[in-house]
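Student: all I have is the shape, not the residue letters:
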């Protein structure tokens, strides 16, 4: 009788763990697809409003991210003034990099 109870308990734990992993994977995949769809909609609406402003905004955002990457990987002894801009661009770069990795892993399945 103990063997049957132990086997049933093991099966129950396995099923709960498996179902939990499947639900978590579905939630993360749905979140990644919703994020990608939102970014695509934002780009489409921006382009339909004004292609020139869209390109200018993308260029400024690219410069902002480049500054964030430079501030992240530069030698810390050279840090002088303008720490707020460096902190903001580093945070933006980190957030964008994390979002890109998240979309790469879960959006493409």
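Tutor: Structure received. These numbers come from a predicted model, not from an experiment. Numbering: from 1, shown residues only.

Student: could you use CA atoms for every contact and neighbour count after this?
Tutor: Will do.

Student: count the neighbours of residue 92 for me.
Tutor: 18 (other C-alpha atoms under 10 Å).

Student: same question for residue 68.
Tutor: As a measure of burial, residue 68 has 22 neighbours, counting by other C-alpha under 10 Å.

Student: for it, helix, strand, or coil?
Tutor: helix (DSSP: H, G, I helix; E, B strand; the rest coil).

Student: ok, it touching residue 84?
Tutor: No. The criterion here is C-alpha atoms under 8 Å, and residue 68 misses it with residue 84 at 11.4 Å.

Student: ok, structure two:
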């Protein structure tokens, strides 16, 4: 019984290790693809119209700044509604995407 249990434990360890390695590769590929898509969007936007790109970047910055302010300030009484909720969600999604890219594109050779 001891040999079977040891073999089962070693097999479980190998399956877990290979699963983690595969998941790491998949996440790194997703991060590189996302970074490439963001760079392509920026390039195409700039080639279409530099003025609209700068104006859009300014509006996006204002949107994210309002979302950060809504998310990080002391909570007000009641729930957030309308634009405040939308900007808070937008900021949170952008922050999580930035963290994802920070963690998984650091080891990527696409940079």
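Tutor: Arrived safely. Note that this is a predicted model, so its numbers are computed, not measured.

Student: which helix in structure 1 has the most residues?
Tutor: Counting residues, the longest helix found in structure 1 (DSSP state H) is helix 2-49.

Student: chain center to it, what's the gap?
Tutor: Once both centres are worked out by C-alpha atoms, centre = their mean, to the nearest Å, helix 2-49 of structure 1 turns out to sit 15 Å from its chain's centre.

Student: and it, what does it pack against?
Tutor: helix 51-73 (3 or more C-alpha pairs under 8 Å, 6 or more residues apart in numbering; DSSP states H and E).

Student: what's the helix it packs on aligned against in structure 2?
Tutor: Counting by TM-score structural alignment, helix 51-73 of structure 1 falls onto residues 50-72 of structure 2.

Student: what's next to the matching stretch, contact-wise?
Tutor: Applying C-alpha atoms under 8 Å, 6 or more residues apart in numbering, the contact partners of stretch 50-72 of structure 2 are 42, 45-46, 84-92.

Student: and these, which are buried?
Tutor: Buried members of those, counted by 16 or more other C-alpha atoms under 10 Å: 45, 84, 86-92.

Student: cool, thanks, signing off.
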